[in-house]
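Colleague: Quick one, fold the following:
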Amino acid sequence: MTRLVVDAVKDAGVDKQDIQSLVFTLPRPYTRQKYFHTFLMGQLRLSCRGNVMEVMGNGMTAALAFDQACNDIMLGRSEVSLALGINMESAVSAAEHMMSSMRTTGDVDFHTSAGFTPIAWYAMDAMRYMHEHGATREELCSVAVKNRFHASMNPLAQYRKPVTLEEVVQQRPIVEPLGLYDVPPRGDGAACLVLASEDVARELGRPYVLVKGRGFFHDGSHQISDVPNDMIAFESARQAASVAYEQAGISAKDVDVAELYAPCTIVEVLVSEAIGLIPKGHGARAAFNGETRLGGHIPISTSGGLTSRGHPAYVTSLYNYVELAEQLRGRAGERQVKNAQFGLATGELGNYNAAMIHVMEAKQ
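Modeller: The predicted structure follows:
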């Protein structure tokens, strides 16, 4: 983590003393070192007058850290802020991790006792989507193929060996109809982003990325709603995106590249439709036809996404922002989206019962 902070600050071109706010993602509960944020401050010998804090919000944890770092700048508490965090899932067994995950994301008196895992939510979404729109298993699997192709060009990706559609379809089932490559791996990871006021960014005299719009919406449910609703509409994502587009002064058709918080193939499909990148009911087919691939109509998850780049959950959204920062500064190498001007990132609380959307713009 300390190495990442040093590298990020050097890359940004700011001075150490300019950093007056650090917003950390809360480490996993089994992390041996408690109060990790103040521990790291001691390692870095940093003193700050703005904010030093840890935030937590399930899958949205990293998006909230980024959002709070922005807030500190907009409130005048800091000219330069860091959004950073570390996630070490390999510290415990998969069984222990899943037991904790079920107690976190479900109703302990109903879902947990039935063994209802987060992947089971998404499997139900997939079944409903296939029923309503006639999507095929192959079309859903094409999302995983596309993401692995993108990941093959990303040195940060956890899985970089390309896979074929046949290989994805033939993988063992996890929760029907989702197979092994439709779901995310467990992963460790750390990330650090440097945010600053636009005045500071301009003075540095190098390309930067402007946070142009932000939207948030929570539908009032705990992960899965107990009120009958359209379970695959992802209404929170739609409403959050609407606000973000309005603030940014753009529409969905202006987005050049999107990094979506999509733990499973079906989630990428549903989010892309909810935020207007793909027409409703056409998300899986669009992936199958190459529309969401590099060179396609709207490249999605150019990093490789959660299924191939990896999903260290409490820092996952920071990885999404890293990818947009690389794309919008023209530094994504082989996976660069040509002339990318506007990028979009999404964050999720749980089956998109809540969503956070940021729209970003390339600045020279």
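Colleague: For the rest of this, base every contact and every neighbour count on C-alpha atoms.
Modeller: Will do.
Colleague: For the protein, just list every one of the strands.
Modeller: With strands called from DSSP state E, the chain shows them at 19-25, 51-55, 80-88, 173-175, 178-179, 188-196, 208-218, 257-259, 342-348, 354-363.
Colleague: this one next, for a side-by-side:
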Amino acid sequence: MNRAVTIVGAAGIPCGRVQTAPGLDRQVLEHEVLAGCVLDAVAQAGVDKASIDAMVFCHPRPYTQQLYFGTFMANYLRLPSNGVVMEVVGNGMTGGLAFDQAAQMIASGRAEVALALGVNFETAIGSAEHMNRSMRATGDVAFHTPFGFTPISWYAMDAMRYMHETGATRAEIASVAVKNRRHAALNPLAQYRDPVTLDEVLAQRPIVEPFGLFEVPPRSDGAACIVLASEDAARALGRPHARVIGRGFHHEGAHQISEVPSDMIAFNAAVRAGAQAYQAAGLQPADVDVAELYAPCTIVEVLVSEALGLTPRGRGAAQAAAGETSLGGRLPICTSGGLLARGHPPFITPLYSYIEVFEQLTRRAGERQVADAHIAMAACELGNYNAALVHLLEAAA
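Modeller: Got it, this is the predicted structure:
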């Protein structure tokens, strides 16, 4: 059995600083925040609580005190299940994997309605502890980690290589940050909603050459819930929904940066995952009306847009600077504000992408609505795009 899967509801809290510092008498509790998202998403979808057959959680950050979080939440929500209650993890792809697993539960006939959900708190954790865990998770502990090799430094090398090979300028790459702030100003879920100029982006203190502060992601807390349903269940609700029409995944068999020489700016995993998704949907890149890309730095949005065929190879930065990927342009990318401006609560970041494409395809995006949006893309990654997961969705009623 391989049934059509839809999104019928979605909700999240604004990204930002929510976590309270350890040791304070009063704490913001992760399960209470997430429960609020569940109630909002389910109410928006119009589904009955008894119809929810599965819950796939993003595994919480190691700073979360409550272990076995998924089954704890099932108890807190008083939500029994005949399908599955489980947690998934995959660094930045975690939210995408939760969505993907929930979709597979429906496609296989094991669920009529499923939730993909999670909470990410990290902003009250000390910088040294946070960076230590980040380096251990994203680099080889015997080789990269002792030398302080961070994810941002990989992307900085990508940017330098891209400028060397294509002739793109730092200003063109930095224009992505300006665009995303402009989009975020229209998004009530965004962490940074104040517009910035290109001169302001270029004037920020350096983080890793050639990136300044506004060209790298913030630390963010967040919580989100996506309600997925079978096509029959979605039609019975009688509301606009978004139908999943294509899916692709590829892992290069490499951990972050490999010692095997490769084209470091080709993002091969995204190329292959995107090709699978296009083939499954019977579409071409030109058919996409709006895209939400997992892009921790300005250069990543440029490179993954090229890898997915949304912009020509070597022209992604130039097209961003020319406004082609802005609202009102040829193909708006990251209308939510993306990771740089909407925010980046890592383990659930992709869930915010599904919120955005759902709102775009059901005409709920307000001032940032892309006119006549019918086909949307959501993509996420593991690390330096050594693996990519891509979904294509279409508007349905």
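Colleague: TM between them?
Modeller: After superposition, the two chains reach a TM-score (TM-score structural alignment, normalised by the length of the first structure) of 0.99; 364 aligned residues with a Cα RMSD of 0.6 Å.
Colleague: re earlier: any chance of the strands of the first structure in a markdown table, plus distance to Ile275 of the first structure and mean neighbour count?
Modeller: Putting those into a markdown table (distance: least, Cα to Cα, whole Å; neighbours: other Cα atoms under 10 Å) gives the following:
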| stretch | distance to Ile275 of the first structure | mean neighbour count |
| --- | --- | --- |
| strand 19-25 | 26 | 26 |
| strand 51-55 | 26 | 19 |
| strand 80-88 | 25 | 25 |
| strand 173-175 | 26 | 15 |
| strand 178-179 | 23 | 24 |
| strand 188-196 | 25 | 22 |
| strand 208-218 | 11 | 20 |
| strand 257-259 | 10 | 27 |
| strand 342-348 | 9 | 27 |
| strand 354-363 | 9 | 24 |
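Colleague: In the first structure, what stretch matches stretch 280-293 of the second structure?
Modeller: Matched against the first structure by TM-score structural alignment, stretch 280-293 of the second structure falls on residues 247-260.
Colleague: now that stretch, how far from the chain's geometric center?
Modeller: Distance, stretch centre to chain centre, for stretch 247-260 of the first structure: 15 Å (Cα atoms, centre = their mean, to the nearest Å).
Colleague: which other residues reach it?
Modeller: The contact list for stretch 247-260 of the first structure (Cα atoms under 8 Å, 6 or more residues apart in numbering) reads 212-214, 245, 268, 271, 275-277, 298-303, 305, 320-321, 323-324, 337, 340-347, 359.
Colleague: May I see the buried residues of it?
Modeller: Neighbour counts over stretch 247-260 of the first structure (16 or more other Cα atoms under 10 Å) mark Ala248, Ile250, Ala252, Val255, Asp256, Val257, Ala258, Glu259, Leu260 as buried.
Colleague: Then stretch 183-197 of the second structure?
Modeller: His183, Ala184, Ala185, Leu186, Asn187, Leu189, Ala190, Gln191, Tyr192, Arg193, Pro195.
Colleague: can you tell me which residues contact the last one?
Modeller: Each residue near Pro195 of the second structure by Cα under 8 Å, 6+ apart is listed here: Val178, Arg181, Arg182, Ala185.
Colleague: 6 Å - rerun?
Modeller: Arg181, Arg182 (Cα atoms under 6 Å, 6 or more residues apart in numbering).
Colleague: quick one: what's aligned to Met264 of the second structure in the first structure?
Modeller: Match for Met264 of the second structure (TM-score structural alignment): Met231.
Colleague: same check, this time on Leu310 of the second structure
Modeller: Per TM-score structural alignment, Leu310 of the second structure is aligned with Leu277.
Colleague: Quick check: its match vs Gly290 of the first structure, distance?
Modeller: 14 Å (Cα to Cα, to the nearest Å).
Colleague: Tell me which residue lies nearest the centroid of the second structure.
Modeller: Pro350 (2.4 Å; Cα atoms, centre = their mean).
Colleague: which residues are contacting stretch 165-177 of the second structure?
Modeller: Looking at stretch 165-177 of the second structure with Cα under 6 Å, 6+ apart, the contacting residues turn out to be Glu215, Thr298, Gly314, Ala317, Ala318, Ala321.
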